[in-house]
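Visitor: okay, sequence plus prediction incoming.
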Amino acid sequence: EPEVDCISKGKARVRYEFGCKVSVATTLDEGFVVGMRSFPGTPYDGHTLRPALEQVTILTDQRPDLAVVDRGYRGHGEERPAC
């Protein structure tokens, strides 16, 4: 399929995954989905944070005060979730 990407994982048991990278933004307390976006190609996790936060800001008309992410997002210029 043309919309499926090969994502290199670099792990011994699972070297590749096939699909499309997506970002899902939820509220911290209730778990409501407030944003969902797909990213074609194989972008690095840290490079998907800003577009995901921008989408949440557009859809909810509020800027998030806190973004809880894993270690792949560290050090990519997002000091505060400002869009």
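Guide: On my side now, so go ahead. Numbering: from 1, shown residues only.
Visitor: only C-alpha atoms from now on, for both contacts and neighbour counts.
Guide: Will do.
Visitor: run a quick neighbour tally on the residue lying closest to K21 once chain neighbours are set aside.
Guide: Residue nearest to K21 in three dimensions, not counting chain neighbours: F39, with 5.4 Å by C-alpha to C-alpha, 6 or more residues apart in numbering. Residues contacting F39 under the criterion other C-alpha atoms under 10 Å number 13.
Visitor: ditto for E54
Guide: 17.
Visitor: same check on the one 4 residues further on?
Guide: By the criterion of other C-alpha under 10 Å, I58 has 12 neighbours.
Visitor: alright, now check it against this:
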Amino acid sequence: MIHARVTVTLKNGVLDPQGKAIEGALTALGFGGVDQVRQGKVFDLAIDTDDRAKAETDVKAMCDKLLANTVIENYTIALA
């Protein structure tokens, strides 16, 4: 069993209204000095294989087909 963590974030230059809302809320709560908040998504997956190369290939395909909108989002994969 291989565990994968996929982190999906918006590409630089893509507007992030949710990040801006979080930034404003943090400031309103008294957390000064917070700037350029970007939000994202994290997916934790358990892949039923011992082949790390196959797991990475499969997770990349999952990201490209479903987990990330590659037009506006980047993703990183970490295998454990």
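Guide: Done, it's in. Note that the structure is predicted; figures quoted are calculated from it, not measured.
Visitor: any idea what the TM-score is?
Guide: Overlay of the two chains. TM-score (TM-score structural alignment, normalised by the length of structure 2): 0.38; 50 aligned residues with a C-alpha RMSD of 3.3 Å.
Visitor: picking that back up, ok, the residue nearest to K21 of structure 1 touching V24?
Guide: No: F39 of structure 1 lies out of contact with V24 (C-alpha atoms under 8 Å); the separation is 11.3 Å.
Visitor: okay, buried residues for the host helix or strand of T27 of structure 2 please.
Guide: In the assignment (DSSP states H and E), T27 of structure 2 maps to helix 17-28. The neighbour-count check on helix 17-28 of structure 2 (16 or more other C-alpha atoms under 10 Å) flags 19-20, 22-24, 26 as buried.
Visitor: closest to A53 of structure 2 out of these?
Guide: Closest approach to A53 of structure 2 among those (C-alpha to C-alpha): G19, at 34.1 Å.
Visitor: would you map the strands across structure 2?
Guide: Ranges of strands in structure 2, per DSSP state E, are 2-10, 40-47, 73-79.
Visitor: any chance of the ones you listed in CSV with distance to K60 of structure 2 as columns?
Guide: Below are the strands of structure 2 laid out as CSV (distance: least, C-alpha to C-alpha, whole Å):
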stretch, distance to K60 of structure 2
strand 2-10, 9
strand 40-47, 12
strand 73-79, 8
